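Asks: Pasting a predicted model and its sequence here:
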Amino acid sequence: MPPKRARRNVSLPSPSPKSIEDSPLEESVPEDQSNTEENNSQSTPASSLPSGFFSSLNQLMILDLSYNYLVGDVSLLFSSNGSSTHHGWPTSTQIIDMSSNHFHGTIQSSFLERAWNLIKLNVSSNNFQGPIPSHLCMNSRFVRLLDFSFNDHTGQIPLGLGACSKLEIFRAGFNSLFGLLPNDLYSVTTLEEISLPSNTFSGPISDDIANLTKLTLLELYANRLSGKLPPNIGRLSKLKHMLLHANSFIGSLPSSLMNCTNLIELNLRINLFEGNISNLNFSGFQQLTILDFGYNCFTGSFPISFQSCKSLRAIRLSQNQLEGQIPSEIAQLKYLSYFSLSYNSLTNITVAIKILMRCKSLEIVLIGSNFLHERLPNDVDIVGFENLRLLGIATCQLTGQLPMWLSMLKKLEILALNGNRITGSIPGWLSTLPRLRSLQLSHNLISGEFPKELCALPALVSAQAYQRDNDYLLLPIYFIENNKVIGQSNSLSYWYRQLSFENNSLSGNIPIEIGRLKLLRALQLGHNNFTGNIPDQISEITDLEDLDLSTNQLSGEIPASLAYFVAPHFLVVTILLMAAKTRTSRMRKMDVQFHGFILL
């Protein structure tokens, strides 16, 4: 029987709830209470609610204002007739969801004094300031979810969480909270999720975290946490997601971590972990999908036990101190699509390529800054990489010429071979790669002319040649320059479209067919031996933002058409053209500001 409606936006839905976010409450809600549920979820945008809006809802059980454009100081919603007295939510209140609005002000403890039956409080994604209210569960002992994330809360997490004997989910990420994680948090044995990322929490994780045996998500990334991981962390055997990246943890990984066999995602990137990673046995991680140990101090070799992690789709061990070769067992990971081992001390690139090409699901391969001074393999029997979209083998000082097997990578979109010692010419068959839109060959020993065939690269000529997919990477790709992160990308769909050939020995004229590359955003030809005039057709590259022709042997005038060139970085374009003539130190410095990075 549908609920009775006594006022606008008052209804009694029956959502058939399955989780804490939608608790099964409808059977306890009387049908004749006119203001039992106030539901404005996803309604027409409004500027604000009237002052004292909450004060008349004496029998309120469910308040859902989520996903609107509501604004205003939350304290005014409790005030009537300008009174400063706040009576708070009534005793009958069970669910409060004000998430994804533009409310501000401070959530005061007095708002919750009478909410004895509160089960869920979600005020995330607003502009609330001040501390998180204290003694949250002193009166509300049935609370199962607290979500304060994506606000402007400050201060420390107050004591009192230990009284939340039924709390299952606690979220307060993306605020400005600081201090130690409160000790009584570790006594809430009902907790299933702790999500506190992107704050400035400091200090270690207490050994008492082992009490939280029901925990499935531990999300503490982007804080200032330090110390070693608790040796008994393996007692958290139900953990599915452990996200501790971007902190300052130290020491070796505790062996008990291998007992967390339900892990789906394990991210320890950007910490100070150390120890021989090959001594750990990962074979129990049958559910593990994403593993990120990048930017640490791990030693040893690539763990062979990864072959048992049959669900692995993404591995990053970049920026560590690993040695040896990539083991052949990696080819057994049939779902592996993201593989990053840049900035280590690996050897034998020929074996590495022949192993990785057998991983049929691979889309991303980043193995730069390894294989120092080896030869780029040119074996005719290299066949595979059917789904490869990005290949990064930069800053290895590799010798040899661009190998013919690259012509078989018909799904390749980004090829990064900058920072090597590759010789020979740029082969025209690169234009047969239908999706190639970023070719990075800078800082090599390549000679010959700019091949006219490249001016027909399909993905740079026509938008129809390559349809963008709104795909997101399993892990972000980082751009590293001078050992510092200068950017990141979470998708290949919006990758910078570029031809980067600077710092080589290219000669001859810049082909007039260059104007066909309408979708090109960066043309970087500086520090070569190009001669002749600057072709007027460059102005036909309608998407061009960055143009570097400096330090060549070009002659004549800068084409007048470039004076009308409209681009977001027109000033930079002009400076780098002038650098070809003036050669001032300032120009040469700006000349390389976008170049020379490696992918991690």
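Replies: Great, that's in hand. Residues are numbered from 1 along each chain as shown.

Asks: C-alpha only now, for contacts and for neighbours.
Replies: OK.

Asks: can you list contacts of the lengthiest helix in the chain?
Replies: In the chain, with assignment by DSSP state H, the single longest helix is helix 570-582. Contacts with helix 570-582, where a contact means CA atoms under 8 Å, 6 or more residues apart in numbering, come from 545-554, 558, 587-588, 590-591.

Asks: Show me the strands in the stretch 501-600 of the chain, by range?
Replies: 505-508, 522-524, 529-532, 546-548, 553-554, 598-599 (DSSP state E, counting those that start in this stretch).

Asks: Just send the ones you listed back as a markdown table, with distance to I62 too.
Replies: Output for the strands of the stretch 501-600 of the chain, formatted as a markdown table (distance: least, CA to CA, whole Å):
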| stretch | distance to I62 |
| --- | --- |
| strand 505-508 | 70 |
| strand 522-524 | 54 |
| strand 529-532 | 72 |
| strand 546-548 | 55 |
| strand 553-554 | 73 |
| strand 598-599 | 49 |
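
Asks: In addition, the following structure is provided for comparison:
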Amino acid sequence: MSRNSASRKVSTFGNESDRSALLDLKRRVLNDPLKIMSSWNDSVHFCDWAGVTCSPTIRKVMVLNLEARQLTGSIPSSLGNLTHLTEIRLGDNNFLGPIPQELGKLLLLRHLNLSFNDFDGEVASNISHCTELLVLELSLNEFVGQIPHQFFTLSKLERLGFGGNNLVGTIPPWIGNFSSLTRLSFALNNFQGSIPSELGRLSRLKLFSVYGNYLTGTVPPSIYNITSLTYFSLTQNRLLGTLPPDVGFTLPNLQVFAGGVNNFGGPIPTSLANISGLQVLDFAENSLIGTLPHDLGNLKELVRFNFDDNRLGSGNVDDLNVIRSLTNCTSLSVLGLSGNRFGGTLPLSIGNLSNQLTILTLGRNLLSGGIPVGIDNLINLQVLGVEGNNLNGSVPSNIGKLHNLGFLSVHNNKLSGTIPSSIGNLSLLTKLFMEDNRLEGSIPPNLGQCKRLQVLDLSGNNLSGTIPKEVLSLSSLSIYLALNHNTLTGPLPREVGDLVSLTLLDVSQNKLSGGIPSDLGKCISMVHLYLGGNQFEGTIPKSLKALKGLEELNLSSNNLFGPIPQFLGNLFSLKFLDLSYNNFEGKVAKEGIFSNSTMFSILGNNNLCDGLEELHLPSCTSNRTRLSNKLLTPKVLIPLVSTLTFLVIFLSILSLLLLRLLTFNNVVLPRALLMNAQRSQTYDIEISLRS
């Protein structure tokens, strides 16, 4: 190469080490669907490549920003040669493999974001040499091991994120020395031990999350004194203790305060009503007691209020008076109060709650009375749960106006009347639970209009009439259909074969009749099939052999007959089979499910034979012998001999008459033919008697 051409190349590209490191990265990229790397070629200076920013003076790479570019690949160790880098932004891609220790050579680095990738291995300890770091985001990867103890040198950090990995060990107390921290996340890891009290020194902290770990002990009082906190999540650990009574004054800037799925006890502090900007207050699944503060309506910004599954309430009639106060929270989207001890009736003011409400759960309490008709004002409701109370009266017909409803649970109450046909208007409904009430009348056919329904449970009521074929035509039913323990009549419609995605069908304990439809064989996803306690008759359809994933089959207490089909022994997924109290007959196999007597029941079928010894069934051979012996008893033999004697005399007279008639007409029968006829009659009689 000539000196002139060499100088031209240097002037064009310059800083060959930077260019080489970038090309190493390009070679490590295995998938680039957005063609980001297409600009990384010799036609332009590397400082003009996509995602690369250089210093305007010395033309060295300062920023590498490839965030959210759908890239797949790994980081080369040569990236540590980009010694002027101040920012590496590779978040929200599909990079994998370990972080090279060579990144510790980037002494000017201030921002390192590798979050939302698939990096694995231990966190590179040499990053501790990057003492100018302000942002270190490693969240949502597959890192393992502990937080490197060398990281205590990163005292200038403002943001530190370890969330969503597989890290173990304890939270290092020296992080309390990072006085500039504003965001700190340990969420969704496997950290154990207690929350270090030293973290209470982080006076600038705005976000603190330890959600989804195995932390124990109490929350240090010093944490509750970080007045700058706006986001504070303790959810899903093993923490205990009580919430400080003055928490509403020491954490006045909170917007999110979450501590669900722990072991917190004591009352809900009334001071929480003073945090005017609070949007999320969620302490579901704890052991909180007492009443709900009556002035929660002061929380005008409240969006989510969830205290499901605690021990709140006393069973008194005024337990839910707070709902009247919550009507002031015009942005409220989630109200969760299920699984407590609230008494009284559902207040009419429920209908005045925010029309932004999407989730309302009041189930498993001590509530009585009816469902307020004003419920139809909550037009954006997606989830309504009032199950497990003592509610009575009927299901309001205007519930069909809740067009956004996807989940409706009113089961385990004392509701009566009929199922409102207006439920058929709920086109987004996926799960409907109405079991264990006192509902009567027929099943509305227009439930078949709920084309997204995956679960329908109407069991344990007083429903009558036939099963609408429209309901059985809902191919969306994929989880289960339970109509058991009612008084339904008529056949099981052939349309049941449309339920090709259904895994559980229970129509047991009704008064259904007719044959088991062969169309059931089309339900190829079926795992549990319960038809017991009806009046089905006929044989077991051969088509059921197509149900290869069937684990439970109950046909007990019907009027079924015939042999037990051999294919049942070939359904290798079958774990329990109940054929008891029918009229099955013939041989019981010993293969498949019939090889283990604890996995099937054939009680109450008196004409079965063979099978396992522990069943104590007669052999099929002795069954035939017993039948022969029954024929030779005097009670059977005397009438039989009398009948046969009469038959011999009758045939002899008939032969004589026939002979005379033929002789009279000058027709002579061969003697041998007549003799053979008589021998044949005698032989048949002897055989009959011997057998």
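Replies: Arrived safely, thanks for sending. These numbers come from a predicted model, not from an experiment.

Asks: OK, contacts around the counterpart of G212 of the second structure in the first structure?
Replies: Matched to the first structure by TM-score structural alignment, G212 of the second structure sits across from A222. If a contact means CA under 8 Å, 6+ apart, then A222 of the first structure has 197-200, 244-247 as its contacts.

Asks: what helix or strand does G339 of the second structure sit in?
Replies: For G339 of the second structure, there is no host helix or strand (DSSP states H and E).

Asks: Map it across to the first structure for me.
Replies: Under the alignment (TM-score structural alignment), G339 of the second structure maps onto Y343.

Asks: just so I know, which of the strands of the stretch 501-600 of the first structure lies nearest T299 of the first structure?
Replies: strand 598-599 (20.8 Å; CA to CA).

Asks: re the thing from before, for the strands of the stretch 501-600 of the first structure, which one sits closest to F53 of the first structure?
Replies: The nearest among the strands of the stretch 501-600 of the first structure, by CA to CA, is strand 598-599 at 53.1 Å.

Asks: now for the closest one, which elements pack on it?
Replies: strand 477-481 (3 or more CA pairs under 8 Å, 6 or more residues apart in numbering; DSSP states H and E).

Asks: what range in the second structure matches the strand it packs on?
Replies: So strand 477-481 of the first structure sits over no part of the second structure, by TM-score structural alignment.

Asks: in that strand, what's buried?
Replies: 477-480 (16 or more other CA atoms under 10 Å).

Asks: quick one: which of the residues you listed is nearest T36 of the first structure?
Replies: I477 (48.7 Å).

Asks: doesn't I486 make contact with that closest one?
Replies: No: when contacts are counted by CA atoms under 8 Å, I477 of the first structure is not listed as touching I486 (11.1 Å).

Asks: Do a quick rundown of the strands in the stretch 51-200 of the second structure.
Replies: 52-54, 61-65, 72-73, 87-89, 94-97, 111-113, 118-122, 135-137, 142-145, 159-161, 166-167, 183-185, 192-193.

Asks: Export these as CSV, with columns for distance to L378 of the second structure and mean neighbour count.
Replies: Output for those, formatted as CSV (distance: least, CA to CA, whole Å; neighbours: other CA atoms under 10 Å):
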stretch, distance to L378 of the second structure, mean neighbour count
strand 52-54, 51, 18
strand 61-65, 46, 20
strand 72-73, 46, 18
strand 87-89, 44, 20
strand 94-97, 42, 20
strand 111-113, 43, 21
strand 118-122, 42, 19
strand 135-137, 41, 21
strand 142-145, 42, 20
strand 159-161, 39, 21
strand 166-167, 42, 21
strand 183-185, 36, 21
strand 192-193, 43, 15
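
Asks: With distance to D610 of the second structure as new columns, can the ones you listed be given to me in TSV?
Replies: Formatted as TSV, those follow (distance: least, CA to CA, whole Å):
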stretch	distance to D610 of the second structure
strand 52-54	81
strand 61-65	76
strand 72-73	63
strand 87-89	74
strand 94-97	62
strand 111-113	72
strand 118-122	60
strand 135-137	70
strand 142-145	58
strand 159-161	68
strand 166-167	57
strand 183-185	67
strand 192-193	60
